[in-house]
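Novice: 3D, please:
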Amino acid sequence: MAALKIKKGATSHSAYDLRSHFSDVIERHTLAVIVENEPGVLARVIGLFSGRGYNIESLTVAEIDHEGHRSRITIVTSGTPQVIVQIKAQLGRIVPVHEVHDLTVEGASVERELALLKVRGQGDHRVEALRLADIFRASVVDSTLESFVFEITGTPEKIDAFADLMRPLGLQEVARTGVAALARGEVAHG
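Specialist: The predicted structure follows:
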């Protein structure tokens, strides 16, 4: 009897398809999690991430419905597609969690962040810092003879770019709020 000449992993329809269907590409996802506004909920959500070694790049939390006692947790995290699916599934199993939305895959969304940047400088550095702030539409919210505090709102990438340009001009401190995000269009997410 002749041996079958089947090439390993030749087709996805083959019984002998031994290719890995798991991607090792790291993706950045923004998750909106609607939770009951009660003590310990945030700790449970964060515990899920830390207990499994998942990283949180940004975290924002605020009450969105006073009467309904609901809060919105916006989490920016990174991982392989399989890890992101696992995170969403595990978040959905936490009892005070009402909804989990992956804004990255559910369609277009808007992300914004607020940052305060303290820049020390004199002379030409001071003038250049003000010029760049104008280009980036950053506001001066505090000024002394030695420093400025700028307020900037925009995408995380915009804030990163502004901070990178301020670094050689005397950037001293940065405070960021974390990402706030909403789906675009008529889809209502908490």
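Novice: alpha carbons only for contacts and neighbour counts from here, please
Specialist: Will do.
Novice: ok, now which ones touch the residue positioned nearest the centre of the chain?
Specialist: Against the mean C-alpha coordinate of the chain, by Cα atoms, centre = their mean, the closest residue is residue 76 at 2.5 Å. Going by Cα atoms under 8 Å, 6 or more residues apart in numbering, residue 76 touches 28-31, 56-59, 179.
Novice: mind redoing it with 10 Å?
Specialist: 28-32, 55-60, 102-104, 178-181 (Cα atoms under 10 Å, 6 or more residues apart in numbering).
Novice: In PyMOL, how would I select the buried members of those residues?
Specialist: If you want just the buried ones from the contacts of residue 76 in PyMOL, going by 16 or more other Cα atoms under 10 Å, the selection is:
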select buried, resi 29+30+31+32+58+59+60+102+103+104+178+179+180+181
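Novice: Mind checking what helix or strand follows the helix or strand containing residue 153 in sequence?
Specialist: Under the criterion of DSSP states H and E, residue 153 resides in strand 147-154. Next in sequence after strand 147-154, counting helices and strands by DSSP H and E, comes helix 156-170.
Novice: by contact count, what packs against that following helix?
Specialist: strand 109-120, helix 124-135, strand 147-154, strand 171-176 (3 or more Cα pairs under 10 Å, 6 or more residues apart in numbering; DSSP states H and E).
Novice: next up, for comparison:
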Amino acid sequence: MMKHTIAVLVNDQPGVLQRVSGLFGRRGFNIESITVGQSEETGLSRMVIVTWGDEKTLEQIEKQLYKLIDVIKVIDLSSRPMVARELALIKVTAEPPQRPEILGVVETFRASVVDIGTSNLTVQVVGDTDKIDAMIELLKPYGIREMSRTGVTAMIRGNG
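Specialist: Next comes the predicted model:
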């Protein structure tokens, strides 16, 4: 089983996200993450979907997506060099004596503190999934109170 990152260019219409996610559910394909936003073309949105499967599964996903009327283009990003990023906001328990240690972790990961409470800090980190997972592991001992992750967004590198 391999992780696949797929970009899907779709018409920006109500219900498209539901139809795409419903297709995955009906076919028994799992979505690890999905991000959706405007694309460079007016009227089109770009979905970036991370899923798991072998090459046959990926081929089936692509074929099924193209059957949806609002799908314009499907691109397997993971088959080429790509830039992939995710954003996470992590609220961690941080009493004043612990803050220097936590700030050391934040600095090491080139993250930033975006909010400070009396007994907590909210940290923003951007990077690949492994970087975010590693930072979460280092912050767990302090007590993660809340966390929100965007899911992966990606593009092909260079002139592709």
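Novice: about what we covered before: go through the contacts of residue 76 of the first structure and flag which are in strands.
Specialist: Taking DSSP state E as the definition of strands, the contacts of residue 76 of the first structure contribute 28-32, 56-60, 102, 180-181.
Novice: Mind putting those into JSON lines with distance to residue 89 of the first structure?
Specialist: Below are those laid out as JSON lines (distance: Cα to Cα, whole Å):
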{"residue": "28", "distance to residue 89 of the first structure": "17"}
{"residue": "29", "distance to residue 89 of the first structure": "14"}
{"residue": "30", "distance to residue 89 of the first structure": "15"}
{"residue": "31", "distance to residue 89 of the first structure": "12"}
{"residue": "32", "distance to residue 89 of the first structure": "13"}
{"residue": "56", "distance to residue 89 of the first structure": "16"}
{"residue": "57", "distance to residue 89 of the first structure": "19"}
{"residue": "58", "distance to residue 89 of the first structure": "20"}
{"residue": "59", "distance to residue 89 of the first structure": "19"}
{"residue": "60", "distance to residue 89 of the first structure": "20"}
{"residue": "102", "distance to residue 89 of the first structure": "11"}
{"residue": "180", "distance to residue 89 of the first structure": "22"}
{"residue": "181", "distance to residue 89 of the first structure": "20"}
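Novice: Would you mind getting the average deviation of the strand holding residue 153 of the first structure from the second structure?
Specialist: Mean deviation of strand 147-154 of the first structure relative to the second structure after superposition (mean Cα distance after the TM-score superposition for the first structure): 0.3 Å.
Novice: against the second structure, where does that strand fall?
Specialist: Alignment of strand 147-154 of the first structure against the second structure: residues 120-127, by TM-score structural alignment.
Novice: about what we covered before: mind checking the SS state of the residue nearest to the centre of the first structure?
Specialist: strand (DSSP: H, G, I helix; E, B strand; the rest coil).
Novice: now do residue 82 of the first structure
Specialist: Per three-state DSSP, residue 82 of the first structure ends up helix.
Novice: Tell me how many other residues crowd the counterpart of residue 145 of the second structure in the first structure.
Specialist: Matched across to the first structure, residue 145 of the second structure falls on residue 172, judged by TM-score structural alignment. Residue 172 of the first structure is flanked by 14 other residues according to other Cα atoms under 10 Å.
Novice: what's near enough to touch residue 172 of the first structure?
Specialist: Residue 172 of the first structure makes contact with 117-121, 147, 149, 166 under the criterion Cα under 10 Å, 6+ apart.
Novice: buried sites along stretch 162-177 of the first structure?
Specialist: Buried residues in stretch 162-177 of the first structure (16+ other Cα under 10 Å): 162-163, 165-166, 169-171, 176.
Novice: cool, and stretch 62-75 of the second structure?
Specialist: Residues of stretch 62-75 of the second structure classed as buried: 62, 65, 70-71, 74-75 (neighbour count, 16+ other Cα under 10 Å).
Novice: I'd like to know which of those are part of helices.
Specialist: 62, 65 (DSSP state H).
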